[in-house]
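Enquirer: A structural model of the following input is requested.
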Amino acid sequence: MRHIEIIVPFAFLPASMASTLLRDLHAPALATLISRAKMPPRMPEFEPLARVLPHGAWLAWQFGLTAAIESGNSPPIATAAMQMLGITPGTGVWFILNPAHIHLGLDHAALSDLRQLSLSNAESRALFDAAKPYFDQAGKTLLYGDAGTWFVRADNWQTLRTSTPDAACGHNLLPWMPEGEHELEWRQLHNAVQMAWHKHPVNAAREQRGAETVNALWLWGAASGSLPSLPAIVPYTATYCLSGWMSAFGPFSPDNQQTCSALELTRNPPEHGLLLLDSLLPPALSNDWQQWITTFNLLENNWFAPLLEALQEHTIDRLTLHLSNDTSLITFINDRQTLHKFWIRKSLARLQS
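Expert: Down below sits the predicted model:
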């Protein structure tokens, strides 16, 4: 069977915006797919303060990382991310550290979307060099991964509960901050780094050109050792367009393609493929709903319409859509039989929670 699963974060409409957004969407192919699809039981609703968004939790579950999610923690992805960047983790407990910008409002602090930081490798290296002595002094090994991703070994922080950056983005930060026995140790180290960066030349230059300063580090993703052996965890024969921290799962797939088009995918369909379409994430996290509408309509033209056509022409046998928002994930399963339900009117109504 040629089966493609697609996960589309923030394609499931927030209840408060649903009626307004639906009026401006033009997605007849998606309407056909979701109105006629079979729907398995929904995932339980996520708590508003969950430390990982539903799409991230779902993907972590697919690769066997269930315990951390069920215990209210971020996915233990640090060592997989290290391996993806060519770093051998060795022993110990490793966390991801993302250079970040925290916006200080009148009554709370909020984490900006990391995708908008646009930090160059040279800038990140300079900030890393300024931060490293503080980690050395604290007895923590700090490693550079890439411009947006560093790693710290902190064995005694293993029980800290942390959050993915996307879960925390745009909210009052307090509920998403690292929490647990050694949270004070982390805060003290973090504060020392923040002070060192306050007047750093990198931030002075960024401020002068109107870019967000790098004034924080986001700690999450604690893991030790490596992910389980491949035969135990790989549910897919191919993965496509995995990005951000979710790209760390890619190397565990027999066929991992970082970029792909609908034409390329349907020309050589996998036995069981997973495709991530995450272009709705940035506008949703920033509440830019006009851009969200524009992006949604592009997904219709570039992906949903070609994939519906591939299903109709029997190029693929099954198409499963996983659509989410900040608290829900809903699944739609289509095959040749569901498409024959011609008496069901095409509608996007099922996008509403």
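Enquirer: please make it C-alpha for all contacts and neighbour counts, starting now.
Expert: Fine.
Enquirer: which residues touch residue 312?
Expert: Residues counted as contacts of residue 312 (C-alpha atoms under 8 Å, 6 or more residues apart in numbering) are 336, 339.
Enquirer: now residue 246
Expert: Here residue 246 is in contact with 56, 59 (C-alpha under 8 Å, 6+ apart).
Enquirer: what's the answer for residue 250, then?
Expert: So residue 250 contacts 239, 242, 256-258 (C-alpha under 8 Å, 6+ apart).
Enquirer: for it, helix, strand, or coil?
Expert: helix (DSSP: H, G, I helix; E, B strand; the rest coil).
Enquirer: again, but for residue 222
Expert: Per three-state DSSP, residue 222 ends up strand.
Enquirer: burial measure for the residue nearest to it when sequence neighbours are not counted, as a count.
Expert: In space, and not counting its chain neighbours, residue 222 is closest to residue 95: 4.4 Å by C-alpha to C-alpha, 6 or more residues apart in numbering. Other residues near residue 95 number 28, with proximity taken as other C-alpha atoms under 10 Å.
Enquirer: I'd like the structure of this one too, to check against the first:
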Amino acid sequence: MSDGRQLRLIVPGLLGPLPRVANPERLPRLPALEVILGRGRMTALSVRTSSPVLIQSQFVAAPSQCLPAGPVAALGDGIEAGEGYWFCADPVHLHADLDRLTLMSEPDLITSPDEAASFIAELNEFLRDDGMRLEYGAPTRWYLHCVEAPNLTTTPTIEVKGHSVGDSLPSGPDAGRWARLQSELQMLLHSSAANRERTSRGLVPVNALWLWGGGRLADAKAEPYWTDVLTDDPLAGGWARLAAATVRGAATGFENVGQRVLGVDCRLDDVVAGGDVYRAWQGLERLEAEWFAPALAALQAGEFDSLELQTGSVRCSLRRSDRWRVWRRLKPLHETMEEQGRL
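Expert: Coordinates of the predicted model:
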């Protein structure tokens, strides 16, 4: 990016992939996003980067696939994660087909903190004897604390959602022991009072925990580059705290910020991974109002000298002078998705 006041927006899932829809001309127009993508300089990435790795890359010069998301996201969720080894332990529903298990992790699988607390209390009774415990971050964000560091390679939930878990199960020297632990947790969940209450209401049971992102907070080193990070995402918030940036909520806007501002919004990523095209377009309209229109207005007003948008598959850079590239036709978003092979 150019020198001067910089704004970068990280929006995983922005360009899909999404299922095709009938009559795409009826989809809502997104004027600010169309200007950013139409008049900016777009670069398609050869490999799609998952959101946890994309977020880590904003704070670490040489990001690794073995990212310590567990302790960093726990920190972002307000948990003291300075001691021990932490995993993200996402509550999920595994759907059994004839020959495979498919991970169905919905953002609203659990909506009540009380329900999540009930699950965690039951599971912690079992985990205590092994020196482990679950901590609550949000209804669908839990964290597993271990005294000892297991030797495991794991896969982020977002990369497995909607797919068979067969090739994404934890691997490594300790995989067998942890597979047995997972089986015991699944049996406990099957008989849990919280799940009986869920099924009585016609809801799918929480029948597994998906562990990923194991690490120690002491091993998470962030470089101090961003002056301000605007996000409600705990992983981005945790990295920002480690980088000594000012962390603000996504809704606070771009007023009274420093020279280098990062905005992170991952809500669309989970919806896109689930293939829900209509919820995805609703999310796009929300992003237009909350992020893209204010960001473009701030750029045009001279509050920033450059704006960059990253999605995980595409990078688009827009300078203030680029707004005069009026000869470039502004396209509906579905046309841009088709050109990028994301629809």
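Enquirer: one step back: does the residue nearest to residue 222 of structure 1 touch residue 80 like I think?
Expert: No: judged on C-alpha atoms under 8 Å, residue 95 of structure 1 makes no contact with residue 80 at a distance of 10.8 Å.
Enquirer: what segments of the stretch 1-150 of structure 2 are helices?
Expert: 31-39, 51-57, 69-76, 113-127 (DSSP state H, counting those that start in this stretch).
Enquirer: equivalent analysis for the stretch 151-300 of structure 1, please.
Expert: Going by DSSP H, counting those that start in this stretch, the stretch 151-300 of structure 1 shows helices at 165-168, 183-197, 201-208, 230-233, 262-267, 281-285, 289-299.
Enquirer: quick one: buried residues of the fourth one?
Expert: By neighbour count on 16 or more other C-alpha atoms under 10 Å, the buried set for helix 230-233 of structure 1 is residue 233.
Enquirer: over to stretch 242-259 of structure 1?
Expert: For stretch 242-259 of structure 1, a neighbour-count test (16+ other C-alpha under 10 Å) marks 242, 245-253, 256 as buried.
Enquirer: okay if I get the helices of the stretch 1-150 of structure 2 as JSON lines plus mean neighbour count and distance to residue 318 of structure 2?
Expert: What follows is those, written out as JSON lines (neighbours: other C-alpha atoms under 10 Å; distance: least, C-alpha to C-alpha, whole Å):
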{"stretch": "helix 31-39", "mean neighbour count": "21", "distance to residue 318 of structure 2": "7"}
{"stretch": "helix 51-57", "mean neighbour count": "21", "distance to residue 318 of structure 2": "20"}
{"stretch": "helix 69-76", "mean neighbour count": "28", "distance to residue 318 of structure 2": "30"}
{"stretch": "helix 113-127", "mean neighbour count": "16", "distance to residue 318 of structure 2": "41"}
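Enquirer: chain center to stretch 51-58 of structure 2: distance?
Expert: 9 Å (C-alpha atoms, centre = their mean, to the nearest Å).
Enquirer: stretch 30-49 of structure 2 too?
Expert: On C-alpha atoms, centre = their mean, the centre of stretch 30-49 of structure 2 falls 19 Å from that of its chain.
Enquirer: same check on stretch 280-288 of structure 1?
Expert: Worked out by C-alpha atoms, centre = their mean, stretch 280-288 of structure 1 lies 13 Å from the chain centre.
Enquirer: wait, residue 77 of structure 1 touches residue 224, no?
Expert: No: contact criterion C-alpha under 8 Å: residue 77 of structure 1 and residue 224 do not qualify, at 9.1 Å.
Enquirer: how deep is residue 192 of structure 1 tucked in, by neighbour count?
Expert: Residue 192 of structure 1: 14 neighbours (other C-alpha under 10 Å).
Enquirer: and it, what pairs with it in structure 2?
Expert: Mapped onto structure 2 by TM-score structural alignment, residue 192 of structure 1 lines up with residue 184.
Enquirer: how near is its match to residue 178 of structure 2?
Expert: Distance of residue 184 of structure 2 to residue 178 of structure 2, computed by C-alpha to C-alpha, to the nearest Å: 10 Å.
Enquirer: what do we get in structure 1 for residue 231 of structure 2?
Expert: With TM-score structural alignment as the criterion, residue 231 of structure 2 pairs with residue 241.
Enquirer: can you put the helices of the stretch 1-150 of structure 2 in JSON lines and add distance to residue 189 of structure 2?
Expert: As requested, these are exported to JSON lines (distance: least, C-alpha to C-alpha, whole Å):
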{"stretch": "helix 31-39", "distance to residue 189 of structure 2": "43"}
{"stretch": "helix 51-57", "distance to residue 189 of structure 2": "27"}
{"stretch": "helix 69-76", "distance to residue 189 of structure 2": "22"}
{"stretch": "helix 113-127", "distance to residue 189 of structure 2": "8"}
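Enquirer: ok, which of those helices comes nearest residue 93 of structure 2?
Expert: Nearest of the helices of the stretch 1-150 of structure 2 to residue 93 of structure 2, taken as C-alpha to C-alpha: helix 113-127 at 13.7 Å.
Enquirer: once aligned, what mean separation remains between that closest one and structure 1?
Expert: When structure 1 is overlaid, helix 113-127 of structure 2 sits 3.1 Å from its aligned residues on average, using mean C-alpha distance after the TM-score superposition for structure 1.
Enquirer: other SSEs contacting that helix?
Expert: Applying 3 or more C-alpha pairs under 8 Å, 6 or more residues apart in numbering; DSSP states H and E, one finds that helix 113-127 of structure 2 makes contact with strand 132-138, helix 175-190, helix 193-200.
Enquirer: so how far is the shortest one from its chain's centroid?
Expert: When distances are taken as C-alpha atoms, centre = their mean, strand 132-138 of structure 2 is centred 18 Å away from the chain's centroid.
Enquirer: name the residues that touch it?
Expert: Here strand 132-138 of structure 2 has contacts from 74, 77-79, 89, 113, 116-117, 120, 123-124, 127, 142-147, using C-alpha under 8 Å, 6+ apart.
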